[in-house]
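Engineer: Sequence and computational prediction follow.
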Amino acid sequence: MGVISLLWGIVSLVWMVLALIPLLGWGNWFLIPFAAVGAIIAAIGILFTAPANRGRAKTGLILNGIVIVVAIGRLVLGGGVI
């Protein structure tokens, strides 16, 4: 679960960078639910993984959380349109 959430977070991060480009801000509407699913996968990974092996899941949770915050901020600044 940790590897899946980490890869999900990396894909979300790349998508977020593309969505920061003007006129591609509409991608944030799809990015927020996508990153939320990644955060849920990471949380499940943290719950069901041994304490010594939680690093990847924690990193995935942090990446997806950052992406969600930045995407929401981008939507607020752009008025949710651009």
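Structural biologist: Looks like it came in fine.
Engineer: going forward, measure contacts between C-alpha atoms and count neighbours the same way
Structural biologist: Will do.
Engineer: excluding its backbone neighbours, what's nearest Ala57?
Structural biologist: Nearest residue to Ala57 in three dimensions, chain neighbours excluded: Gly2, at 3.9 Å (C-alpha to C-alpha, 6 or more residues apart in numbering).
Engineer: Alongside the first one, take a look at this:
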Amino acid sequence: MLNIVSILVGLLSLVIVIPSQIPLLGIGNWLALPLLAVGIVIGQLSSKNTGRNLNLVILAIAVVRLMLGGGVL
């Protein structure tokens, strides 16, 4: 059950992160980071690690985009 919740949180975060890849919309990545952290914690509590891995991949995408943009919008 926790794995499904973690996957749903990851998919919600993905909906936020995808449009945030467009220049000047990078603030969405900052909004997605806490949500991704919650998804990782929920996925860690689960017996399976699919949800956790999904959230980690999306987190890596968001962090790389923030690093490329200098962390500013």
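Structural biologist: Yep, it's here. Everything quoted here is computed from the prediction, not taken from an experiment.
Engineer: TM value for the aligned chains?
Structural biologist: Aligned and superposed, the two chains score 0.88 in TM-score terms (TM-score structural alignment, normalised by the length of structure 2); 72 aligned residues with a C-alpha RMSD of 1.1 Å.
Engineer: ok, back up a step: and the residue nearest to Ala57 of structure 1, how many neighbours does it have?
Structural biologist: Residues lying near Gly2 of structure 1 (other C-alpha atoms under 10 Å) number 24.
Engineer: distance of it from Leu13 of structure 1?
Structural biologist: 16 Å (C-alpha to C-alpha, to the nearest Å).
Engineer: With Leu75 of structure 1 instead?
Structural biologist: 16 Å.
Engineer: next one: Leu63 of structure 1
Structural biologist: Leu63 of structure 1 is 7 Å from Leu13 of structure 1, by C-alpha to C-alpha.
Engineer: what touches both of these two?
Structural biologist: By C-alpha atoms under 8 Å, 6 or more residues apart in numbering, Leu63 of structure 1 and Leu13 have no common neighbours.
Engineer: quick one: what helix or strand has Gly65 of structure 1 in it?
Structural biologist: helix 55-78 (DSSP states H and E).
Engineer: Other residues contacting that helix?
Structural biologist: 1-3, 5-10, 12-13, 16, 20, 25, 28, 31-32, 35-36, 38-40, 42-43, 45-46, 80-82.
Engineer: between Leu63 and Leu13 of structure 1, which one's more packed in?
Structural biologist: Higher neighbour count among Leu63 of structure 1 and Leu13: Leu63, with 24 against 20, using other C-alpha under 10 Å.
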